[in-house]
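Colleague: Everything below, folded, please.
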Amino acid sequence: MYSVLLVDDEKWVRTSLRKVIERTGLPFEVAREASHGLEALDILKEAPVDMVLTDVRMPVMNGMSFVQQLRQTAREQSVIVVSGYDDFAYVQGALRLGVTDYLLKPVEVEEMRACLEGWLQARAGGQAAGAPKASCDPADRSPVEQVLGYIREHLGGELTLTEAAARVHLNPSYLSQLFKQQLGRGFVEHIVEMRMEEAKRLLAATSLRVSEVAQRVGYTDVAYFSNTFKRSAGCTPTEYRRCPPA
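Modeller: Predicted structure coming up:
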């Protein structure tokens, strides 16, 4: 069975899509559900799926912003946009982002079946061609790359050099030296930079409050977060949100 993530802010719509997928009789099952794009990104970090079906208009992070953020990650992801808005601008935007298909609500069983069958055929064709895929095995990455991946996945939690070093079986002092040699900055400095970059992304792409953004990047003190952000970006989080760089 191929796993599917449904992304829509209305639960009844997700329930309807789940039933439509089941009625196609094809080997797809809804593994997870999300009510907006940011929640979907969080889910995909922990539990990758074969396909995403996403709405366009949602709170916090809309469908187009979600797909844009998804395309910036290294991992490819099949996406089908499902929208109730018959607006050609949305279709154009979705196609430019490389989505698999674009369906209009309400989605009929036959439409869904045709869409999923097309995906299966494309997948079979790609496997037959034997296209090489990038390895995702952590063992194939350097210690610094492994630690960077760990930091990205835990930006909202407590991150220490000792714990990071233990994950890659290195002495903390040696790992600190590797960071400075390979990245030109220390472990703590790099964490702050990664947190500020994630904060910028959240401020530009979501409607989360500044306090919620702070929590998601590991700061419980909003004032401290704002001061750190201003030193990094040259403006406050609120000012950045009003006029983010192009």
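
Colleague: make it CA atoms for all contacts and neighbour counts henceforth
Modeller: OK.

Colleague: Can you tell me how far the residue nearest to the spatial centre of the chain is from Pro27?
Modeller: The structure's the chain has its C-alpha centroid closest to Leu41; by C-alpha atoms, centre = their mean the separation is 3.2 Å. Counting by C-alpha to C-alpha, to the nearest Å, the separation of Leu41 from Pro27 is 24 Å.

Colleague: got the contact list for the lengthiest helix in the chain?
Modeller: Ranked by number of residues, the top helix in the chain under DSSP state H is helix 109-129. With contacts defined as C-alpha atoms under 8 Å, 6 or more residues apart in numbering, helix 109-129 is touched by 20-21, 23-24, 26, 100-101, 103.

Colleague: Quick check: closest non-adjacent residue to Ser35.
Modeller: Asp9 (4.1 Å; C-alpha to C-alpha, 6 or more residues apart in numbering).

Colleague: That neighbour in helix, strand or coil?
Modeller: Here Asp9 is recorded as coil under DSSP: H, G, I helix; E, B strand; the rest coil.

Colleague: Next, the structure of the following sequence, for comparison with the previous one:
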Amino acid sequence: MLNLLIVDDEMVILHGIVKIIREGKTPFTRIESALDACEALSVMEDFAPDLIMTDIHMPEMNGLELIQEVKERGACGRFIILTGHDEFEYARQALRHQVIDYLLKPINKMELLDLLRTVAKTILEEEQDGAKHARSDSQYSFHVEKILRHIDQHYHRDLSLDQCSELTGLHPNYISQLFKKETGVSFVQYLHHYRIEKAKELLKKDGGLPVQVIGNQVGFENPQHFMKVFKKLVGCTPGAYRESDAKGDGA
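Modeller: Predicted coordinates for the structure are as follows:
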């Protein structure tokens, strides 16, 4: 019913948490895991979590930085953090990031399952309320159209569900549900497709413009991320696409 992503750089702890949740029969029936923040972001290319449970202290990118990155991408708006007693100050900071709750290590099995069931109940109630509003109030189509126009005008800039929330006055979680209901894809998926189509236009139009520059012009700050998304959606690298198009024109 619901999707859960768990992130912890300690494999034994990670596998233990996954085992507890699977055996606990919570509404989170699809569970993915990652050993660090970078792997978590990679997992979310093909997986849309309803909730992310993350450790705070991890190499390269810590849990708070991961939460910030995920929120900016609009990939998820609900988080639970895992922390040790010596990281309590981090936990307090996390609560300022609108984190739902935190769990102290070592994890208490019943406390974990009770928290997940409570969060799941809230998520399902929000989804039911969202469906009722979508059926009864035609203004929500107006909001989605407003977001689509905003993407069309600002796709080359940093866009997120939080910005859409400011634009429409709706909660980010509700926007995410409404957008997917009306368009059939998530906000991030739509944005990726839109940006890649713009990138394809530039690749055809300007053969001398470096691929990294094109990626930046359509809204991808990270060249590797641009390459990965392009290959996933188009089936080849930007360079190969440009060469293929050039050969087609010359044929």
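
Colleague: what's the mean distance for the longest helix of structure 1 versus structure 2?
Modeller: Here the mean offset of helix 109-129 of structure 1 against structure 2 after fitting is 1.8 Å, by mean C-alpha distance after the TM-score superposition for structure 1.

Colleague: Now the element after that helix, going C-ward?
Modeller: Per DSSP states H and E, the first helix or strand lying C-terminal to helix 109-129 of structure 1 is helix 143-153.

Colleague: which residue in structure 2 lines up with Leu70 of structure 1?
Modeller: Matched by TM-score structural alignment, Leu70 of structure 1 corresponds to Val70 in structure 2.

Colleague: And the helix or strand containing that match, what's buried?
Modeller: Here Val70 of structure 2, judged by DSSP H and E, is contained in helix 63-73. Neighbour counts over helix 63-73 of structure 2 (16 or more other C-alpha atoms under 10 Å) mark 63-64, 66-67, 69-73 as buried.

Colleague: Report all helices and strands that it contacts.
Modeller: helix 37-43, helix 161-168 (3 or more C-alpha pairs under 8 Å, 6 or more residues apart in numbering; DSSP states H and E).

Colleague: So for Arg78 of structure 2, which of the ones you listed sits nearest?
Modeller: helix 161-168 (12.7 Å; C-alpha to C-alpha).

Colleague: so that closest one corresponds to what in structure 1?
Modeller: Using TM-score structural alignment, helix 161-168 of structure 2 finds no match anywhere in structure 1.

Colleague: Residues contacting that helix, please?
Modeller: 71-74, 143, 146-147, 170-172, 175-176, 187.

Colleague: got the contact list for the helix holding Val70 of structure 2?
Modeller: With C-alpha under 8 Å, 6+ apart, helix 63-73 of structure 2 has contacts from 37, 41, 54-57, 76-77, 79, 81, 94, 97, 159-162, 188.

Colleague: Could you tell me which of those belong to strands?
Modeller: 54-55, 79, 81 (DSSP state E).

Colleague: As a markdown table, these with neighbour count and distance to Gly215 of structure 2 would be great.
Modeller: Shown next, in a markdown table, are those (neighbours: other C-alpha atoms under 10 Å; distance: C-alpha to C-alpha, whole Å):
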| residue | neighbour count | distance to Gly215 of structure 2 |
| --- | --- | --- |
| Thr54 | 31 | 30 |
| Asp55 | 27 | 31 |
| Phe79 | 23 | 30 |
| Ile81 | 25 | 33 |
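
Colleague: among the residues you listed, which two are most distant?
Modeller: Asp55 and Phe79 (10.6 Å).

Colleague: what do those two both touch?
Modeller: Common neighbours of Asp55 of structure 2 and Phe79 (C-alpha under 8 Å, 6+ apart) do not exist.

Colleague: nearest spatial neighbour of Cys38 of structure 2, skipping sequence neighbours?
Modeller: Met61 (7.5 Å).

Colleague: Check the gap between that neighbour and Asp36 of structure 2 for me.
Modeller: 8 Å.

Colleague: From the neighbour counts alone, determine which of these two ranks first.
Modeller: Asp36 (23 against 15; other C-alpha atoms under 10 Å).

Colleague: what's the spacing between the more buried one and Arg30 of structure 2?
Modeller: 19 Å.

Colleague: related to what we said a few turns ago, out of the helices and strands packed on helix 63-73 of structure 2, which gets nearest to Pro210 of structure 2?
Modeller: Within these, the stretch nearest Pro210 of structure 2 is helix 37-43; the backing value is 24.7 Å (C-alpha to C-alpha).

Colleague: mean shift between that closest one and structure 1?
Modeller: Averaged out, helix 37-43 of structure 2 is 1.1 Å away (mean C-alpha distance after the TM-score superposition for structure 1).

Colleague: got the contact list for that helix?
Modeller: Outside helix 37-43 of structure 2, the residues that touch it by C-alpha under 8 Å, 6+ apart are 5, 7, 32-34, 58, 61-63, 66, 70.

Colleague: Many thanks, we can stop here.
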